[in-house]
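Student: can you look at this prediction? I've put the sequence above it.
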Amino acid sequence: MSKFLKIFVRKLKEKLQHDAQANTQQAEALSGNLGQDINNIIALTGNSSDITNRIFQGANGLPMAIVYVNGLTDTVVINDNIMKPIMSDAEVNTAGQRKSSDYFTDIKDKILTVSATSTVSKMDELISALFNGDTVIIAEGWEQGISASSAKWMQRGVEEPSSQSVIRGPKDGFTEDISTNVALLRRRIKSPNLWKIDRKIGLVTQTDVSVMYLKGTANDLVVNEVLQRLDRIEIDGILESGYLEEFIQDQTFTPFPTIINTERPDSVAGSILDGQVAVLVDGTPFVLVLPITFFKFFVASEDYYQRFDISTFLRILRFFAFTVSMLLPSLYIAITTFHQEMIPTTLLVSLAAQREGIPFPAFFEALMMEITFEILREAGVRMPRAIGSAISIVGALVLGQAAVEAGLVSAAMVIVVAFTAISNFVVPAFNISIAARLLRFILMVLAAALGLFGIMSGLFFLLIHMLSLRSFGIPYLTPLAPFVPNNLKDTVVRVPWWMMVTRPRLFAKNNYVRQNVNRRPNPSDKDKMK
């Protein structure tokens, strides 16, 4: 045992020494020796074949080199805007006519014809610039390098969001490129108050993360809290916004999400105008919006693009569907098992006839059907899109019909489970519908054990838990608890736009008013024009 322990300790020491040596090598400054600097770059990148360097002569025969990553850069920019200007200058000028520092400044500020240049003085800065798609210029005797913008890589174009269907409204969606996503928001909010704060998170991936908010409208305390939570993250890589969501959310052990994500730029722009904060992550089309309340998960972007009465009806329908998806199976189990007196006599006789010969109790029957449907739904998602939906639909029909004919489940149970599953798809936000799916099984267990008393006890504790939740300091059940009458105009119901004079008070701390007062359409104005 001690032998294995000694080997483990020795391997651990070797690894720590190797990591310390690599970190020291990355943090050291450029030496000014062209050959040594190129060798350090090759060593740090593991002699990777896509790291390309070319040595050439500048003015007065000064040894120079460009380094770039093949596949992340635009070779046309490198040839026409970097190499060609430097070599053309070398043909007509000599370094002896100016100091080396002047030559460095001239190349950086006068000779290069790229959109942006910067100075790198340390090896880690140089490596970071390379993997951002920039071309780095180094030379003999220079203890600094020039980073010239030349990034270009294949990316998906702006398309309609795949996870959120659009009925009425803009059909563009976020992409995996963070600069494109920022431009989509800038296009909608043309204001200098739309501020953007950048961070790089991930020791290995160095993922670009941007926090965007409306200065003067958003709560500065919330913005600072978001930035502090992002700065506390220490992880090797961030590949999707879901990584950040788990790091910065207020509470982990809860089925309810306290941060919402969306692919729709119009939805994010509307949230920013309300005083909320958006967190964009490079490499994913899903943008985080915070802080958030429970009622925001039932709001769709189309609610603001059509009449208020239609939007109000659809919102009430969503809340009803969410309640059905969470409670219907447990209510069926409780009533058929413990409270048959609540069922009308005709319906009770029909249910008793259906359940005659069923070998399982109602709880096991519902549990079996719910698990079967969850498996079918997951299979439909993971299978190829062309056959996934067909397999899930056909599988549900065939299994349901076969289970009823085999006498394993009753026809009423199939109807309950099917209506529950359909109701679950009505909610616009996918992550809140998952919460209903998880809570459904807990309430089913309570209904099988204690009947309606168990369901009410579970809902009571669930309400207490929701009252304790916060999203960056904002109570989760606002504006009902605490009760904020001013914010009720855009929760379960949506009043006409001319009545929504102010923004939500808990999101916007400085600029409450969004429009002029008393702008109600007045038919008398039309009469006056005659």
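Tutor: It's in.
Student: alpha carbons only for contacts and neighbour counts from here, please
Tutor: OK.
Student: tally of neighbours for the nearest residue in space to residue 283 that is not next to it in sequence?
Tutor: Using Cα to Cα, 6 or more residues apart in numbering and skipping residues adjacent in sequence, the residue nearest residue 283 is residue 176, 4.3 Å away. Neighbourhood size, residue 176 [other Cα atoms under 10 Å]: 19.
Student: now do the helices in the stretch 351-500 of the chain.
Tutor: Applying DSSP state H, counting those that start in this stretch to the stretch 351-500 of the chain gives helices spanning 362-382, 385-405, 411-424, 430-450, 452-468.
Student: out of the ones you listed, flag the one nearest residue 324.
Tutor: Nearest of those to residue 324, taken as Cα to Cα: helix 411-424 at 6.3 Å.
Student: residue 107 and residue 414: what is the separation?
Tutor: Using Cα to Cα, to the nearest Å, one gets 74 Å for the distance from residue 107 to residue 414.
Student: presented hereafter is structure B, for comparison with structure A:
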Amino acid sequence: MKLTEKVLTSDLAESEAILKDILHNSSDVVFRKLQTDGQTLLFVYVDGLCDTNLVEQIILKPFLYKGFPGDSNEDSHFTQVVQRLMLPVLKVSSVTIAGKVVEGILTGHVALLAEGESEAMLADFQHYQERSVEEPSSEVVVRGPRDGFTESIRVNTSLIRRRLCTPQLVNKSFQVGEKSSTKVEIIYLHEVANESIVEEVIRRINQIKIDGILESGYIEKKIEDTPYSPFPQIQNTERPDVVCSALLEGKVAIVTANTPFVLIVPMTFWTGLQASEDYYERAVFTTLVRWVRYFMLMIALLLPSIYVALTTFHPQIIPTVLLISIAAAREGVPFPAVVEALMMEFMFEALREAGVRLPKTVGSAVSIVGALVIGQSAVEAGIISAPMVIIVATTGIASFGIPRYNLGNAFRILRFPMLLLAGFIGVYGILVGITVILIHLTCLSSFGVPYLTPVTPEIAGFDKSLIHRAPRWNLRRRPKKTTGNNDNLT
């Protein structure tokens, strides 16, 4: 029999030895014995996971100053008497399996054992250092709520409950990770979410076999449909309003302990191009911003490739005056346009990564100064042409216009193979690359929902939020693919 499967005995010393063996005598686990009215009591908890002040006030002081609660002639067991009289806490349970006792201790509970009793009582005194609710730094909006998720799973679920005060909001809990036992919860609206999607999410989470879950990204990689695709199939967000909006559309949220990022499934391509602020501003302004966003998306993916293809293979397409200007700027540059573009793209990505990893006080300064100094020096040295610096800078600025960071990463990756195709076979290479990307997007799905829904497969009447943002009063139905009841008004 495994040590964790052993049953506690009425011998307090033996039970203590079993718990110490399972916990390997860890220095942060407190074993405290008390003698009161001839009764020997043992308190076990982890220092730092429990509210020690509350433990002293509710448990230790009453036993020290008042003695054993109740008449010693009573037939009631010790655990029953203590649970009734001495522990005014929310969650108290009795456990006899040593492994269950240790599991409770490691999750912030206090275990109480008594001489002559073969069961332990677990009292919930969880207390963790928590970050206060702040505005998310990765999803800043001009208009909208300023609160964001934290590393506490209970704070995160409460932020969702505050916005959706309905008994239809269902919360199901899981323990994932052999060593970490990380708490994971899925949240959805009953009779709104598609039951087949909910069941698929539960099935995939139950199939996860891993030692530890340190961030929701671990779960994302384990449950997504096509892990080798550059395009994300699971949305992540730090904003409660984004999660609630997705739940109202029939989607499922996955909340993970110890991370402020909540996952939303299923995800479509168009979701990655929408910001929460789109539905807080006026429809006309949002429509204009959405068109600009689509244009920036095309620039981020294709602008360097088009420049390389035209200057290398199809200069006759460029207006004469502009062609003369480009040729004059490229005079003396020793590299072909494709090599020049690749060098600048790699340098830009290196500066962007350095700006992210460096401390905030110097990160932005280093990235900006580095770009200015390196770009100007390269142009003056004749290694890089000035038009190429403009092209790469414009591409980088356009890539920042994609609202979802993980979708922007996909286009950052695809920019390089598109450059190579343009450098080898010109515009035909660009057309081949676009065709391959479209075929890949058409074949992708997220939890059974096609990635390009509702464009392909086409769903009549559900393109209002793609080309333009319709007024709120005109958005009357939920998406058919994600909901079990799309007849309700949203």
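Tutor: Structure's in. What do you need? Quantities reported herein were computed from a predicted structural model and do not represent experimental measurements.
Student: quick check: TM-score for this pair?
Tutor: TM-score of the superposed chains, computed with TM-score structural alignment, normalised by the length of the second structure, equals 0.97; 490 aligned residues with a Cα RMSD of 1.4 Å.
Student: if we can go back for a sec, hang on, isn't the residue nearest to residue 283 of the first structure packed against residue 156?
Tutor: Yes - at 7.1 Å, residue 176 of the first structure counts as touching residue 156 under the criterion of Cα atoms under 8 Å.
Student: circling back: so can I have CSV of the helices of the stretch 351-500 of the first structure showing mean neighbour count and distance to residue 208 of the first structure?
Tutor: As requested, these are arranged in CSV below (neighbours: other Cα atoms under 10 Å; distance: least, Cα to Cα, whole Å):
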stretch, mean neighbour count, distance to residue 208 of the first structure
helix 362-382, 17, 29
helix 385-405, 15, 31
helix 411-424, 18, 35
helix 430-450, 20, 24
helix 452-468, 15, 33
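Student: make a markdown table out of those and add distance to residue 183 of the first structure.
Tutor: Shown next, in a markdown table, are the helices of the stretch 351-500 of the first structure (distance: least, Cα to Cα, whole Å):
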| stretch | distance to residue 183 of the first structure |
| --- | --- |
| helix 362-382 | 31 |
| helix 385-405 | 30 |
| helix 411-424 | 34 |
| helix 430-450 | 26 |
| helix 452-468 | 36 |
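Student: so for residue 490 of the first structure, which of those sits nearest?
Tutor: helix 430-450 (18.7 Å).
Student: where in the second structure does that closest one fall?
Tutor: Alignment of helix 430-450 of the first structure against the second structure: residues 405-425, by TM-score structural alignment.
Student: what mean distance separates that stretch from the matching residues in the first structure?
Tutor: Following superposition, stretch 405-425 of the second structure is found to deviate from the first structure by 0.4 Å on average (mean Cα distance after the TM-score superposition for the first structure).
Student: residues contacting that stretch, please?
Tutor: 230-232, 272, 300-302, 304-306, 308-309, 312-313, 337-338, 341-342, 399-400, 402, 428-430, 433 (Cα atoms under 8 Å, 6 or more residues apart in numbering).
Student: distance of the aligned residue in the first structure for residue 350 of the second structure from residue 396 of the first structure?
Tutor: In the first structure, residue 350 of the second structure lines up with residue 375, judged by TM-score structural alignment. Separation of residue 375 of the first structure from residue 396 of the first structure (Cα to Cα) stands at 10 Å.
Student: and residue 378 of the second structure, what's its match in the first structure?
Tutor: Using TM-score structural alignment, residue 378 of the second structure lines up with residue 403 in the first structure.
Student: give the contact list for its match.
Tutor: residue 409.
Student: geometrically speaking, which residue is the centre of the second structure?
Tutor: With distances taken as Cα atoms, centre = their mean, residue 261 lies nearest the centre of the second structure, 3.1 Å away.
Student: quick one: map that residue onto the first structure.
Tutor: Under TM-score structural alignment, residue 261 of the second structure pairs with residue 286 in the first structure.
Student: test my guess that its match contacts residue 262.
Tutor: Yes - between residue 286 of the first structure and residue 262 there is a contact at 5.3 Å, judged by Cα under 8 Å.
Student: which residue in the first structure lines up with residue 392 of the second structure?
Tutor: Match for residue 392 of the second structure (TM-score structural alignment): residue 417.
Student: so where is stretch 91-101 of the second structure in the first structure?
Tutor: If you align by TM-score structural alignment, stretch 91-101 of the second structure falls on residues 116-126 of the first structure.
Student: what does that stretch contact?
Tutor: 25-30, 41, 108-109, 136, 143-149.
Student: the same query, at a cut-off of 7 Å, please.
Tutor: Stretch 116-126 of the first structure is contacted by residues 26-30, 108, 143-149 when judged by Cα atoms under 7 Å, 6 or more residues apart in numbering.
Student: I'd like those as JSON lines, with neighbour count, distance to residue 293 of the first structure and secondary structure appended.
Tutor: Shown next, in JSON lines, are those (neighbours: other Cα atoms under 10 Å; distance: Cα to Cα, whole Å; DSSP: H, G, I helix; E, B strand; the rest coil):
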{"residue": "26", "neighbour count": "19", "distance to residue 293 of the first structure": "44", "secondary structure": "helix"}
{"residue": "27", "neighbour count": "14", "distance to residue 293 of the first structure": "44", "secondary structure": "helix"}
{"residue": "28", "neighbour count": "13", "distance to residue 293 of the first structure": "47", "secondary structure": "coil"}
{"residue": "29", "neighbour count": "17", "distance to residue 293 of the first structure": "48", "secondary structure": "strand"}
{"residue": "30", "neighbour count": "24", "distance to residue 293 of the first structure": "50", "secondary structure": "coil"}
{"residue": "108", "neighbour count": "21", "distance to residue 293 of the first structure": "50", "secondary structure": "helix"}
{"residue": "143", "neighbour count": "17", "distance to residue 293 of the first structure": "53", "secondary structure": "coil"}
{"residue": "144", "neighbour count": "20", "distance to residue 293 of the first structure": "50", "secondary structure": "coil"}
{"residue": "145", "neighbour count": "24", "distance to residue 293 of the first structure": "49", "secondary structure": "strand"}
{"residue": "146", "neighbour count": "24", "distance to residue 293 of the first structure": "47", "secondary structure": "strand"}
{"residue": "147", "neighbour count": "25", "distance to residue 293 of the first structure": "44", "secondary structure": "strand"}
{"residue": "148", "neighbour count": "27", "distance to residue 293 of the first structure": "44", "secondary structure": "strand"}
{"residue": "149", "neighbour count": "24", "distance to residue 293 of the first structure": "41", "secondary structure": "coil"}
